[in-house]
Structures are given as C-alpha cells and as structure tokens.
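> just coords:
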C-alpha cells in the first residue's frame, strides 16, 4: 500500500472523543461478560443498553479478542469508546493495532494511533513496534524511517537502542541492506549508543552483502564501545564465511572466538559441521565433533552429516547414519530426507527412494514439493512416465499441489516417449489449474513439435507465450528456426530471426549457425556469407559449425577451390578445423574425382594427431571401391579399425558393395559378410543379391544357405518369415527365397544389435 505520509494520513472512519450515551445495536446482558459476549453475536435483538458501571477495561479487552475479525473488533471498540464509563487503555489500543496489523489495515492503524493521542492514552515505543512489524510483514520497509520520524515529531519519543535493533533486524531479514545503512546512519547521528545486538545485526547485514572484510572490521571495533562479541557475533561471521564457500575462514573465526574466551555453543558447532559437510569434508566434520569437549551431537548435527554424505555420493553411509539417528531417538527433517531421496535417484535407485518416501511419511514428516518433484523428475528421466504420472495423480488427490517443475518434468517425459498428444493435454490441464507455464514448459513443447515438423502448432505456442507475458529465451527461437530450416521454410526462419531483435532476445552463435546452415542447404550461400559478416559485427565469433555449413555447400557443388578457401579462412581466424571439417573437405575432393589429393589430406590430418573417424575414411574408401581398387580400400578399412574410430554401418556397407560388385575374390566377400553380420549389421539386399548370384554360379549354394540363415538370425526375423524362406531353400528355390529375403530387408534399415 502506498502511503502519503505517516503522521498526517487521513482517517478512514470518524473518531470522536466526546462521551455520550449511544445505544449499541446489539442486546446486552448485564449479568456476566459471557452473556454480554453472547449478546454481541445477535444482530436481531432490539434492546440497547450502555456499558454496565462495573464493566472493566480487561473485560472489554477480552471481548475484543473474541471478535471473529478485526472489523467486528473495531466496531465494538468504537461503540465502547462513546460510553460514559469508558477509559482509554494502551492494552486495548495495542490489541486492536495488532489485529489490524495482521491483515495489513495500515490506514486504520494510523487512524487508531491518532485516536490514542486525542484520547490522552499513553503512547510509547511498544506502540510503534507494532507498526514496525506490520510494515515489515507487508513489505512496506520504506516506511520504517517514517515511523521513527512520527515518534520524534508528533509524540516527542526518542527511539532507544532496542527500538533501533528491532527496526534494523527487520530490514536485514528482508535483505533491505541500503535501508539498513540509512537507518544506522540516523542512529549514529541521533547519538543512540549501539549494544552487542546492534553489532550482531549489522555484521549479519554485511555478511548478506558479501562484505566479509568490513564485517571483521566491525567485530574489531566493538571494544571501542566497551562491548565484547558474544556467541551470536562469531556464529554470524562463521555462517557468512561458509555462505561464501570459505569454510577455512569460518574455522579461523572459531579460533578467534576461543581465544576471546567465548565458549562454543551447540549452534556454533553445528554451523561449522554443516559448513564442512557442504564442502564434502565429512571426515573432518566427524573429527571436529569428536574433539569438541562437552558437545553432544543433536538432530541438526546428524541432519547435516546425512545431507553431506548424500551430497558427496556416499549414499550407503548416509542411510547407515539415518538408521543410527533413528536408533538414538532423533528424527530426520524434510531437507535430510530430500537429500537421501535425491542421492538415491541420482544412482537410479528409484525403488529405494520410494521406500524412503514411505518411511518419511510413516515418521510424520510431511514431504514437500522438492521431495515429489525429485521422484517425478527421476521417473521421467528413466522413461517411467506412466509411473510418474500415476504418482502425481495420487499426490494431487491427497492435497499436494503440483508446481511448474512437476508439470515440466511430466511434459518433458511424455514428449521424450512420443506421447506428445498427452503432453499437450497436460499442458492445458496445467493452465486450468492455475499453474502458469514458464519458458521451459514452452521450450519443451516447441522443440517436440518442431521435431515432428508440426511447425504451425509450434508457432502458435510462440504467440501464446507473447500474449501470456512469458519470457521467450534464445532456446525457444533457436528451436523454431531449426525446425523451419529443416522443413525448407527458410524465409519464415529469417522472420523469426528478425523478430528476436525486436523482442530484445540476444541471438547466440547457435542462432546464426542454424540459419546459416539452412541458407546453405537452400543453396543461398551469398546470404549465408552476409549473415556470417553480421554475426561478426554483433561480436560473435564464427566457429567450426559456421564454417562447416559453408564448406559442405561448396563441396557438394564440387567447388574445391572455394572449399579450400573456407578452410584457410577458418584457420587464419583462429578456428582450428576438426575432423568433421577435414572429413567434409575429403568428401568434396572425392566427389570431384580427386581421390589422390583426398588420400594425401587423410594422411596429413593423421599427422596432425587427429583421430580419424568413418566420416573422413568413408568417402576415400567409397571412391576407391568405385574404381575397383578394392585392395587399397580394404587396407584403409583395416587401418580405420586399428588406428581410428571403429567403422560404422556405412563403412561396412561401402566395402560390402565393393566386394560384391566384382571388386575381389568371392570368398573375401563371403568372409566379409560373416564379419559384418557378427557386428550386427545387416547387408543391403542389392549387393547381397550380387553375392548370391555369384555363389550360385560357382555352385556354392551351401555357403549361400549359411549366409541367409545368419542374416535371418542376426536380423531377428519372425518365425513365419523364417519358415517361408527356409521352405524355399529346402526345395532349392533360391530365387524365391532371395525375393522374400529382399522384401524383408527392404523394410529394415542397417542397424547394430
């Protein structure tokens, strides 16, 4: 609520100090306070009575406290204040102020304060403390200085050290560190002497602001005020160092604490134990506990140890520590249970994590959103989306409200398991339940729709994001640009690209690379080159993906000179070509018929220490096979097996085709077929057909049958498919057997088993 001025705020209701008899609009029984209270609840009575002569302020206070809400309490008070025997009491005003403060009725509080003054009711610091709490609770921290101004100007009250401490503490809790500085300056200017609590609050403020050096200086300044740091002073500093990730600094503060004669308490020890555990220094934490005389580990200590063990991957020890805690009568808190559940989930131990959840509930420790989201997210990642959905439904029926993280996990899991329609239904349900989708929700769905080329729906989601005010990040735009480019809708992709600038979304290297690749695929290489220049102008450095897109275009066009220029530019601009770049250039050279140059480049790349991949070898092997230079091709193939990455299915397919098309002895082709099948790679049928024809012409039908049986076995043919083919083989109808085999192989892609 915006306030015009604390000390001159307009009154929301009429306040009168004149005392006269005004009938209260409810019946009053004079026999007892209880009857009087009962009468107040009946608005149908027509009997009106004044306050009884013996009705005390304490009875009125009790009645005010019994009212169902602050409005009723205020009406009762306003009526009572008009009665002849009413006397203004601070306790009554304070009770009303507290009730109004709970609901944030600041206007009414201010009016009541002025009524206190006009009725000559004593106003002291405790009155204004109620205002401090109210303003802090409703985030009106900027008005706290106005409270002090009002005290001094309108009520001639000077805030003391305690009052300033309360105000400073409320500001520090709310992280209003600038206001803390302003208020402390006023405290000093007013000559109010600080005490230990003042220093503790200020040190905590400095620690929150990550200003540890000034916090230490403030500690050192305390003796100048004849003050000694207490346990809270040192513990606050320890916590500050721990939050900065400097546990050793916290341990130095502990030594300083001991040297100053201030004994460690369980709180300070636990702070250090927690800090050590957060850093994974579990053994050190245990030694510290053991060596600290007079310290008995409590529930906080054990919780810190269990969480630390889980955080460092020692889940088994964490579970053992949990059992030890329970034996000693300690309970785990929800954060510790969450650490155990999270640790088990990271190890993929879902069943054990669910057991911990059930144990947690049996110990009357209520799971929170983090608990359920951890389990649901893990189930989705493990492709147990149905189980995750069921868990979410069960939890919802028990009063658990799923948040955006819950929905995101489920939607992502459904998309990854190709249940996109259900994911969209859940997305709609999410909105119906009042849970606003975030940018991650939209990113998941847009990426999923883009992968299915359902770009119209993806673009509609982008518009929905705009209408809902949801921030659109670069990932969302990149996903759409990629989908449009892959669907050959490059003009629309350029529109999305331009839209990013208008919406204030910074374009990344991925954005540029995606569109540059799309333009190159659409043979719009000049536009791609202009876009690369724009990329550099925006301060982004072209990387290997940028250059490779253009390189691939020139290689496909057979323009080796320009392709070589791209590689040269790439190197001169400090972007070292990788094996993908060289592989693309080798492919271009082979396509242009320059196999010898490609072979030399292959050797040159090898000399650079790069591990050659099938992407680099395959074009050269294929070119050699086409030229019937099968021996050279086989040498490269075997070299790839020994020195490079293992050959892929394409490598085997190239060599197999070369051998079967008359590139070498038929036995070599047979042996290679067996080798290929043992790797789990099925042959393509046209080449296998050539091999079968050759085997039959050489009366090697037995070998052919063995190969066909091996293909069926490795290919996982069904029983009916196998029976038909074997039937034809048995009666030596090889053409029919091969025809059926070919039909089945045509429906299958080469794959590994």
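Good, I have the coordinates. Keep in mind that this is a model prediction, so the values were computed, not measured.
> From here on, just use CA atoms for contacts and neighbour counts.
Fine.
> Could I get the buried residue list for stretch 692-705?
692-695, 701, 704-705 (16 or more other CA atoms under 10 Å).
> Pasting the second one now:
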C-alpha cells in the first residue's frame, strides 16, 4: 500500500491551504463548516492565507533546500519545525513533500520521528497513513536480505499509542502488518502491549485469545505477560483462574515478581481470604522477593478493613524485624487509626520498631502520635518523641511544637523547653512570637528573671514585641515574680 505524495513544493503548499487559517467571512455570510477534528490540523489564528503561505515557502526554502538528506530533514524536524509556533502542526505534510523529491528517500530515523510525533499528539488518521507509507517504501537499510532492525520499535510505539486510547482493532492490524515485515517473531514485549490493552479496556476474552496466539507463535511469555493475565482474571472476579496462572507461571520457570504477589494478595483480601493473603506475603519473604510500598499498603489496609488492627501491628513489626520493610512506606493512616481506637501503646510500639529499623516516620505521623499522647496527659512521652524527631531531622509543625513547649513550661521544665527551642532552630524550625511568650511565661512562673530577660531582649531584636507597653509588662512580670520569691 502506498501513500499518495505531493509532487512539488507548490502542490504541497496547495494541500496546506486546507490547514491554514482563512479570513473571517463577511457578516452576512455563514461561517464555513468546521472540518472533522481527526482529519484536520489546528488552524493558525488571524493570519491571511497569502501571508502564511509566503512565510511557509520562505521558511522551507531557508531551512530545507533540495537536495537535502534524511539526516538534514531530521535535524530540520527537531530543531526548526518542532519549535515553530506557526508550522509545527504541518509536520506530516512536509514529511510527504520530502518524499516527493526524486533524490530523497526516508530512512528509519525520519520514519521514527514522524510516527512518534503523530502518536504522541493522537493524530491517528495521519499515523495510519505514515505507517502505510513506511510499509510501501521501506527503509534503505532493508534493501538487502534482512529487514530494518528499527521496524519493531517504531511499530511498538504506534501500537502502544493505539492501545492507550482503546483503538485495539487498529493495534492488532498494525501488529499483523509489522509481523510480515520483520525477520523472525515479534518480541514478547509487543505481545504484552496488546494483551494489556485488551485487559485495560475490559475486553479480557480477546486478550486471552491474543495470548493463545502468542503461545501458538512459540513466543515464550515472561513475568509481565503472566502479571497482565493475573490482573485480568482478578478484575473479572475469576480469582481461582488467576491462581491457576500463578501456578502455571512457576511451573514454566518464570519467577514471580512483586507485582505478581501484590495482585494476588489484593485478590485474596477482596475475596476476604485474609489468612491466604498474609500467607502469600510470607511466601514473598521466603522467595526473597522484595516488598514494595504497595505491598505494605495492601496488607495494612486489608487487615484494617476487617477490623484486625492489632494483627496489622504484629505483621508490620515482624516484617520490620525480618528486614523486608520497604523504604518510603508511609504509615500515618495506620497510626491515626490506632490512636483513634485508643491503642496508643501499640501505636508507639509500631513507630519505635519501624523507626529503629530504618523506616523513619513522617512529620505528620509523629505529630499525630504526639497529639494522642498529650490527650492522655502522657507529657513525658510526648516530649521524648519531639526530642527524637528533632535529633533525626524530622521537623514538626509549629502548632504541635508550641503545644509541647507549653506542656513543658507548665510542668516546671522551661529550661529544658528552651534547649528544645535551640535544637529546633538548628534544624530549621525557628521560634515565633508564641514560642517566646510561652517560654517567658514559664521563666516568670519559675522566678528565673535572668533567663527571661534574655528572651525578652531576643523578642525585641526580632520585632516580636509590638510596643513599649508589652515590653514593660513582660519585664515587670519577671521582676515581680523574682521579688516575691
């Protein structure tokens, strides 16, 4: 199949007239009909046809004078046309114009560039024309007995584009077309793209038939193939068949990866087979398959949905001690649930265990636990946690920070609270006026005039004292309390 090519630059420019802006019609005439969106390019605003065509002619003559090579055309596409605000959308027509020149021949580099550009911008009508043209006019490196080695990667990009928007019939047609061009069989990755497209758009039966075709073509499935099939069965509530695929996978010597296990664990929890889901996680440990953040989220969320929070605690602690917890697992929601259920001791145990084994909590996780401890008047533990946060460069929010300092000052520990202020300042959390007022009030109650006056002077330097009346009140309070003592 061949694509009809313009014969000259003039012919090409005439074709481009249909894709350049037209002057506004007189008020008494109806506007021209809008061309179909997929077969037209985006019009340029407010420029007369003659001006635009003249500019385009000059643009091509300046940067693409015959006889140019495919390398020069590719450079023109990448560095000139691609960034041009007026003409970038005319790339396919200029591609055709280049092909009309007798001395020119497209190679796999120009084919790959135009097909990628058309795929990314979802211009599928032109994409089909470009692919058909490539089939009818092979790359020069295919002139010998071997096919061009870039055929499959080029088609794979286009097929993936078709699958991503659900144009699965077009994807299969292009797959069939490519299969006739390449040497040998299509790669397993290309089969996977098509199978995944069918699964994604809920045409799983067609995906299974394509898998059967893959087996018939003697292309060995890989872990991605099996993962897509497992996911497809789980999506269609055929979990027993998903387990059958998992068994087949191991029988064929294909080692499951974390995606395989995550999909099945989620399926077990959906079927409310909690023990089996947890058992699958332990099978991961035995096989040496690393946990992902998603694995932990599936397990914790599944157990919490069943009201088995304490089992989730035990599971996380056990996995932490086995050294399989992934970096980046955020357990804020779980700690929040434990605090909400009054399981403060278990929440502290989980945080301390995971923290000690390298899974440091986020600032919000720590502040949630601090607020829970404060609500139970366990101030000492809240202070200890805040101190540990700051020493590990986990900076709390200013509200939680000031609340803990208030608790410390209220229990006669203003000196220690001020030390925490200095530590927090070194970690990037600078005291505000609320912090200083809390500390000055604490020193006032404890009769520590010298320390309090030092802080008042700092407040003055930082413009935290609005006027002389406030300054006098703070200093008088410190002097009065000291004199009274």
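Happy to help now that I have it. In this text, all values refer to a predicted model and were calculated from it rather than measured experimentally.
> The helix or strand where residue 130 of the second structure lies corresponds to what range in the first structure?
Assigned by DSSP states H and E, residue 130 of the second structure falls within helix 124-136. Counting by TM-score structural alignment, helix 124-136 of the second structure falls onto residues 106-118 of the first structure.
> The matching stretch vs the second structure, average distance?
The superposed stretch 106-118 of the first structure is, by mean CA distance after the TM-score superposition for the first structure, a mean 1.4 Å from where its aligned residues fall in the second structure.
> Could you pull up the contacting residues of the residue found closest to residue 102 of the first structure once you drop the neighbours it is linked to in the chain?
Leaving out its chain neighbours, the residue that sits closest to residue 102 of the first structure by CA to CA, 6 or more residues apart in numbering is residue 134, at 7.0 Å. Shown in contact with residue 134 of the first structure (CA atoms under 8 Å, 6 or more residues apart in numbering): 101-102, 104, 106.
> can you do 10 Å?
The neighbourhood of residue 134 of the first structure, defined by CA atoms under 10 Å, 6 or more residues apart in numbering, consists of 97-98, 100-106, 109, 128, 140-141, 144.
> what would these look like in a markdown table with neighbour count, distance to residue 615 of the first structure and secondary structure?
As requested, the contacts of residue 134 of the first structure are arranged in a markdown table below (neighbours: other CA atoms under 10 Å; distance: CA to CA, whole Å; DSSP: H, G, I helix; E, B strand; the rest coil):
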| residue | neighbour count | distance to residue 615 of the first structure | secondary structure |
| --- | --- | --- | --- |
| 97 | 25 | 78 | helix |
| 98 | 20 | 76 | helix |
| 100 | 23 | 75 | helix |
| 101 | 22 | 72 | helix |
| 102 | 15 | 70 | helix |
| 103 | 13 | 70 | coil |
| 104 | 16 | 69 | coil |
| 105 | 17 | 73 | coil |
| 106 | 22 | 73 | helix |
| 109 | 24 | 77 | helix |
| 128 | 21 | 77 | helix |
| 140 | 15 | 65 | coil |
| 141 | 20 | 64 | helix |
| 144 | 24 | 70 | helix |
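> Out of these, flag the one nearest to residue 393 of the first structure.
residue 103 (34.8 Å; CA to CA).
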